[in-house]
Structures are given as C-alpha cells and as structure tokens.
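Colleague: Take this sequence and fold it.
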Amino acid sequence: MDSETAIRFEHFGSGEGRHRHGLTLSLSRVIRKREKLKNGARDSLSLPHPLFLQVLSSRLQHQISQTPKPSFSPPNQTKIPMKRVVSGVQPTGSIHLGNYLGAIKNWVALQDTYETLFFIVDLHAITLPYDPQELRKATRDTAALYLACGVDISKASVFVQSHVRAHVDLMWLLSSSTPIGWLQKMTQFKEKSRKEGGENASVSLLTYPVLMAADILLYKSDFVPVGEDQKQHLELARDLAQRVNNLYGGRKWKKLGGRGGSIFKIPEPLIPQVGARVMSLTDGRSKMSKSAPSDQSRINLLDSKDLIADKIKRCKTDSFVGLEYDNAERPECNNLLSVYQIVSGKTKDEVMEECKDMSWGTFKPLLTDAVVEHLSPIQVRYQEITAESAYLDKVLTEGADKATEIAEVTIRNLKQAMGFYI
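Modeller: Model (predicted):
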C-alpha cells in the first residue's frame, strides 16, 4: 500500500470511534471519483489503489455486521374483547338428545371462539307444577351433564341461574316496560296456558319470557344460540332492549350521571344449520321434549345401551324405499338421518351416499351403534363428576361469582338510568 492510499485509509476507515456512516460516505466518494475518471472527467486526485477499496469495503461490512440492530417495540395495541354468548337449559335429571344436539354440543364448539356463559335456568323450571326435591337434584345433575358433555370451565362460566340474584332484579325492572299484549301473543304461553286450564295457569307462565330476556340482556350478550322455536323469545328480548334504550338511554341517562348511549346491547341469534331441532322418535313433526308423556319419544343422555336400542327399534318410520333427506312427506326419515349425521361426525353427502339404499332394518342398528358410541364417554365422565360433590359445588360457585361481576354492572347502569337512588 503506497503512502497516499495509507493516509486515505487511516483518515476514512480506521479508529474504533468511527461510525459506519463515515465509512459509507468514504466509499461512495471513492466510487464517484472512479466513475468520473471513467467518463473522462479530470480530477486532481490519483485513482485509489485497488487494495484500498478492498480493505475499506471489508471494514465497512464488518462494522455493519457488528452494529446492534435497533430494537423494535410495536405500538400498544388494545386487545379486542371476544364476542359474548349466553345460553341455558332447564334442569332435568334426564337431558335428552334434543337438548344435547340442539344446544349443549354447539356450546362446546362455541367456547373456543366466544366468551361463554352457560347456566341452569332453575327459575324457569317453576312456571309449571314441579317436585321441589326433584328440582334440587335435577339442577346438580344438569350441571354435571354440562361438564360431561365437554363444557370447559377454563373457557366458560357454568352456574345456576338463581345463584345470580340479578336475573330476578332485571326481570322486575324490565317488566315495568313490557306491554302485556306482547306477552299474550307468545306462542308458548298460549299452548302451555291452554294445557294448564287457562285461568289456572300461573302468572310466571305469562311473564317468563321477560325473565328470559333478562337472562340474555343481563350479560350484554352478542349472540344467543337458539332453536327455531325460541326465536320469538329472542325477538322479545331484542324489542325490550330497544324499548328500554329509547325510554331511558342516551342523553336522559347522561343527565343522571351515566355514560349515556345505549344501556343494552341488541343480541343476535345463533341458529345451527344441523341439529337445531331434533324431533320426537314417535312423531317426526314434533320436537323431542322432556314434557312429552312417553319416554319412548326421546333418548336421554344417561339411557343404557339396551334402552337406546329398544327406543330406536320401536321409533316411528315409514314405508318408502330407501332413505333420503328433505322430503316433506318423510319427517321421521329426515330426523333420524340428521341425528346419525351429527353423532357419527359425517357430512350430509357422506351419510346420503352410505344410507340411500338402506332399509330401516339395516339403518336402525347402525344408528343405535353410532348413538351409543357417542354417548358412552359422556356417561362415564358424568359418573366421575357426580362422585366428586365438592368439585361440582366449587365449579358452580366460581361460575356464579364471575357472572355476578358482569351482571351487577348492568343492574347499576339500568337503575341509574331509571332514576333510582343508588
């Protein structure tokens, strides 16, 4: 290396305190001078020695590699809260296949996507004549079945409706804004009050849709899993939410010291495409129900293998050849194929291809095996849970505590907006 090159290297590239920016500028200046000379431009400086360029480039690459990369801190991001889903089933010691396939099985899928609250609606269970001792036992058994069916307490809150007092509080507050004509139009009230003898029907039978609305609105739920027959009750909840928002929300609430705006969120229905309405084994046009006189009409989750086989063997079918979906003249066929589809985990097309040429004598044992296989682990888990009384009590207490935290905020907001001294 000649003296001129050495001086230039010492000036531009040496010294521990030099910044790589200086090296970059030095190299770029040299390159520009070379380009000038290539183009015939005159320059008082001689062309740098090739060794100088090689060493300078090497030093530059080394310093770049040794320079710490700037740390990057992403801006603070607010975590988007999960949408909330609430649902409940009345306590019966014998949750049937319709309850499970139409509601609880879907809950298990929903708990991975939504914030979920599932409860045993024991307050709804007293609108018709009942056995107090049976109610107590059925409430615990139903909670155990929730867990046995796959409801995960690390993802969902499981509790008893009456353990959260806010359900009743909100029902009363909502009742003051509910026109009685709305309740008298409810289809289930008409049907059940007729069975109870008209004037002998309890007041709670008329007003329990308001309690159902309170169940939904109390937790500011975004979605409510409902069957087709429950859509009318959800519509009432939506109408009541809008009515109360108009009566007490917005600026009226703000003048009373509240935040203003809507008091209630307007919930939307979640209606599963398959299994939303499991029909009776004795009448394919009637929903499977615990209130049906004959136990033969339903498969209970805790039924034994032999009992399930007997019920399916005796269930109502038809005389058509082959099996098919969606034929209005064959409601039992459509119902049984739908049940098989869900418990087997197969698609509709797969079931149709498998069963289209089957006779009822071939299909019924196939359905029996699929139902028994699906329910067997639920029954085993149920026995384990009911054997641990303290565990179930702990689950329900913790679930009620979590639900109460949410519910009390709703009650306080509504009372404030309605003018109560709080």
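Colleague: okay, CA-based contacts and neighbour counts for the rest of this
Modeller: Noted.
Colleague: and His374, how many residues sit next to it?
Modeller: By other C-alpha atoms under 10 Å, the residues close to His374 number 16.
Colleague: helices and strands around the helix or strand containing it, which ones?
Modeller: Taking DSSP states H and E as the definition, one finds His374 inside helix 360-386. Judged by 3 or more C-alpha pairs under 8 Å, 6 or more residues apart in numbering; DSSP states H and E, helix 360-386 is in contact with helix 132-148, helix 305-314, helix 331-344, helix 389-418.
Colleague: quick one: that helix to helix 132-148, angle?
Modeller: Counting by axes from the mean of the first three to the mean of the last three C-alpha atoms, to 10 degrees, helix 360-386 lies at 100 degrees to helix 132-148.
Colleague: Now helix 360-386: buried residues?
Modeller: 360, 363-364, 367-372, 374-376, 378-379, 381-382, 385-386 (16 or more other C-alpha atoms under 10 Å).
Colleague: before we move on, back to that, deepest of the helices and strands packed on helix 360-386, which one?
Modeller: Comparing the helices and strands packed on helix 360-386 by mean neighbour count (mean count of other C-alpha atoms under 10 Å), helix 331-344 ranks first with a mean of 20.
Colleague: now the end-to-end length of stretch 284-293.
Modeller: Start-to-end span of stretch 284-293 (C-alpha to C-alpha, to the nearest Å) is 16 Å.
Colleague: show me where this protein has strands.
Modeller: With DSSP state E, the ranges of strands along the chain come out as 84-89, 115-120, 156-160, 223-225, 268-270.
Colleague: would TSV of these with mean neighbour count and distance to Ser338 be doable?
Modeller: TSV is the format used below for the strands of the chain (neighbours: other C-alpha atoms under 10 Å; distance: least, C-alpha to C-alpha, whole Å):
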stretch	mean neighbour count	distance to Ser338
strand 84-89	23	22
strand 115-120	24	25
strand 156-160	24	28
strand 223-225	21	19
strand 268-270	16	19
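Colleague: Tell me which of those strands lies nearest to Glu10.
Modeller: With C-alpha to C-alpha as the criterion, Glu10 lies closest to strand 115-120 of the strands of the chain, at 66.5 Å.
Colleague: To compare with the earlier structure, here is another sequence to fold:
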Amino acid sequence: MNIPRRVCQLRPSRVILSGIQPTGIPHLGNYLGALSNWVKLQKSAQPEDKLLFSIVGWHALTLPQDPAALLAARNDMLAVLLAIGIDPNRSILFHQDHNPHHTELSWILSCIAPMGKLRRMTTWKSRLAAARNSGSEDEVDESMLNAGLFMYPVLQAADVLVYKATHVPVGDDQQQHIELTRDLADIFNRTYKGTSPLFPLPTYVNTPSKRILSLKDPTSKMSKSSPDVQSRILLTDTASQIQSKIRAAVTDSIQGITYDPEGRPGTSNLLTILAACTDSDVIQVAKAYESQGHGTLKRDVAEAVEEFLKKPRAQFDRIRLETTYLDEVARRGATRAIEHSKVTMMEVKTRLGLASRVVHR
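Modeller: Got it, this is the predicted structure:
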C-alpha cells in the first residue's frame, strides 16, 4: 500500500530589520510600542530568520546634537535594548554608524532617487515642526530645512536594502519611507539588471502596539520632545516618580470609569496603560472599573506600571555600568552586520561598474 507523503510547506526565511534613534531613555510609549515588539519578533522568529536591530546614530544627526549627550545616549540605548531582552547572540544588535556601508549605499541610492518622490515625504516636515515647537506643520519655514533631514528617507532605505531586508517593523509614520524604499529597490533592479533582481522589495510590518498618549495632553502621543517631563514615564523613573506622574495625569470630572478614547481621552489612556502593563483586554479592564473613581484607577495604574518596569529598570541600571561588555556587544554586532552587508555592496558595485567581480560567502 502506498502511503502518501505529507508535504510540508516551509515559509521562506526572513531578514527582519528595524532601528531606533539614540535620543535618550525610552518612555513607556516607546517600550509598549516598538521595543516590546522587537522582543516578540525575536521570540517568534524561525531559526533560519535573520534579525537586525540598529541604533541609528547617523539619523540622529539630522537635528542638532550635543556630542557628549549623544555619546551617552548611544550607550544608554544599547543598554536599554539588552535590558528589555534583545539577545545579541540571537539578533544582530549594532550601532548603524559602525558600518560605513549604510552611508555608501545611501549615496548610490541618492543618485537614482527622484526629487519628486523625496518632496512628497512628510516626516522631515513634522520633525522640523516638532524641533521648533511649532503648532502646525503648515507653519514650518522650508528654508530652515537641512539637506540631511531632506535625505533622511534615502538613508533609511539604505539601512534596509544593504542587508536585503525582507520585513521592516516600524511605526505608521514610517510607512511612507518603506514605500520609497520599495521604489528605490525597484528602480535599481530595473536600471542595473543582472540574472535576477538584486534587492527584494521589503514588506512593511505593522506590528500591533498600544498607542500611549501624553499624561498631560491626552490628545497627543507620549513624547520625549515634550517640554513637560510630567507628560511621560521613563524606563528609569522610580516608583515614587511613576506614582506622582500618574496621580497628576489629566482625566475628567465624569463619574465612573468608561473607555471612550474620543470623549474621555485621559481616562481611556490610563485604561490603555493598565491593560498593556497587565497584558489584558482594555474593554474588560474598563468594565472592572466602571463603578470606581479616578483615584482608584490611578493608584492601580501606578502599581501596574511599576511592576512592569521594575525588572528592565534594574537590568538597565546594571548593564549601563558594564562599559566593557557594552563595547564588546557593539563590536561583535558591527562585525556581524558588516559581514552581511559587504556581500550586498560588492554586488551593487559590480552592477554599477565600480567592481569587476562579486565576492560570495
């Protein structure tokens, strides 16, 4: 008797890449958004998947930086990523500026990037507005724009394509940049043809994340750029600081607790934070508090946030002092990243006529 052989369809291996700017200690919104998803991606990845997580120092230079503060922020961000669970043995964890292939490919891509597409990018305008504390993007004077901020999306495309990344988990505000990255990959593939396309067209990964709002202005996202330090909870905040910030959080005078993001943004934000920190459904959490007052809700939110941040905070406080270990992690990460990207760059140069052969692994 012939027994049919079960055919197992394996999905193709993925190259997953994402980055974060070294702009100080992450706040609760960063943690519950991008960073926690990086850890989830690492846990759910198949053995053949490659994961790269980068601290993008070159991107940070598009806005004015204090050199000493930037250096400290780079080291702190590396310590944060290790503290929350990014494993440098499983993932390639590195500083973007330790790999010169990023800027090399960025220049090449800038030579094929249509100005019309770059002018349609919106991120530079919003970042300039935020940097100048402008109330509206329409108020931004474009003459104040520096070329680096304008070319930011091309460098981001190089970050992705230099590793031939297939999946890029980023926030909604970066989706337009991934579309540009796909366009540039397609232009290069069609312009410099080989036996097969050089670059895959990367997929934007919209990872589920909680949108955490400002504690003082619940109509806007929690942000490190806000001048009010009470508006955000940092990974390094103590239990008393967390309690103080939550106690002073903006809510409303309506009796009872309901989840209504439009009508009651402050109250709903606290419910979102509580649900996220306890891995619960926000609707069920709201139902449990419907007969309670804001005082009870704020007390429980503060306790949940402290419990949620207690372990990574302790890890961060320990790791940030281990400078030799941080230097070694950065060095090994850069070595692995360069080993991966140098093959791509030799292939790029060969197709451009800047090299005569392709070096294979």
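Colleague: Superposed, how do the two chains score by TM?
Modeller: The TM-score (TM-score structural alignment, normalised by the length of structure 2) is 0.87; 337 aligned residues with a C-alpha RMSD of 2.2 Å.
Colleague: quick one on the thing from earlier: could you tell me where the helix holding His374 of structure 1 falls in structure 2?
Modeller: Matched against structure 2 by TM-score structural alignment, helix 360-386 of structure 1 falls on residues 294-320.
Colleague: Out of the helices and strands packed on helix 360-386 of structure 1, flag the one nearest Lys254 of structure 1.
Modeller: With respect to Lys254 of structure 1, and counting by C-alpha to C-alpha, the nearest of those is helix 389-418 at 8.0 Å.
Colleague: elements contacting that closest one?
Modeller: For helix 389-418 of structure 1, the contact count by 3+ C-alpha pairs under 8 Å, 6+ apart identifies helix 132-148, strand 156-160, helix 166-175, helix 251-255, helix 360-386 as packing neighbours.
Colleague: ok, now which ones touch whatever residue of structure 1 lines up with Tyr31 of structure 2?
Modeller: Aligning on TM-score structural alignment places Tyr31 of structure 2 opposite Tyr100 in structure 1. Tyr100 of structure 1 is in contact with Leu301, counting by C-alpha atoms under 8 Å, 6 or more residues apart in numbering.
Colleague: Roughly how far does Tyr100 of structure 1 sit from Gly249 of structure 1?
Modeller: Applying C-alpha to C-alpha, the value for Tyr100 of structure 1 to Gly249 of structure 1 is 38 Å.
Colleague: now swap in Pro293 of structure 1 and tell me
Modeller: Pro293 of structure 1 is 46 Å from Gly249 of structure 1, where distance means C-alpha to C-alpha.
Colleague: would you turn the helices and strands packed on helix 360-386 of structure 1 into JSON lines with distance to Lys255 of structure 1?
Modeller: Formatted as JSON lines, those follow (distance: least, C-alpha to C-alpha, whole Å):
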{"stretch": "helix 132-148", "distance to Lys255 of structure 1": "43"}
{"stretch": "helix 305-314", "distance to Lys255 of structure 1": "61"}
{"stretch": "helix 331-344", "distance to Lys255 of structure 1": "53"}
{"stretch": "helix 389-418", "distance to Lys255 of structure 1": "9"}
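Colleague: which one of those lies closest to Leu234 of structure 1?
Modeller: Closest approach to Leu234 of structure 1 among these (C-alpha to C-alpha): helix 389-418, 18.6 Å.
Colleague: and Glu191 of structure 1, what pairs with it in structure 2?
Modeller: In structure 2, Glu191 of structure 1 lines up with Ser126, judged by TM-score structural alignment.
Colleague: Kindly calculate the angle that the helix holding His374 of structure 1 makes with helix 389-418.
Modeller: Using the same axes, to 10 degrees, helix 360-386 of structure 1 lies at 90 degrees relative to helix 389-418.
Colleague: mean per-residue distance, helix 360-386 of structure 1 to structure 2?
Modeller: Comparison of helix 360-386 of structure 1 with structure 2 after fitting gives an average deviation of 1.0 Å (mean C-alpha distance after the TM-score superposition for structure 1).
Colleague: any idea how far that helix is from the chain center?
Modeller: On the basis of C-alpha atoms, centre = their mean, to the nearest Å, helix 360-386 of structure 1 sits 25 Å off its chain's mean C-alpha point.
Colleague: got it, and stretch 231-239 of structure 2?
Modeller: So, by C-alpha atoms, centre = their mean, the centroid of stretch 231-239 of structure 2 is 19 Å from its chain's centroid.
Colleague: one step back: how about the helices and strands packed on helix 389-418 of structure 1, which one is nearest Lys316 of structure 1?
Modeller: Between Lys316 of structure 1 and these, the tightest spacing by C-alpha to C-alpha is seen for helix 360-386, at 10.3 Å.
Colleague: relative orientation of that closest one and helix 331-344 in degrees?
Modeller: On the basis of the same axes, to 10 degrees, helix 360-386 of structure 1 is oriented at 50 degrees to helix 331-344.
Colleague: The aligned partner of Arg314 of structure 1 in structure 2 and Met121 of structure 2: what is the separation?
Modeller: Counting by TM-score structural alignment, Arg314 of structure 1 corresponds to Ala248 in structure 2. Distance check for Ala248 of structure 2 against Met121 of structure 2: by C-alpha to C-alpha, it reads 37 Å.
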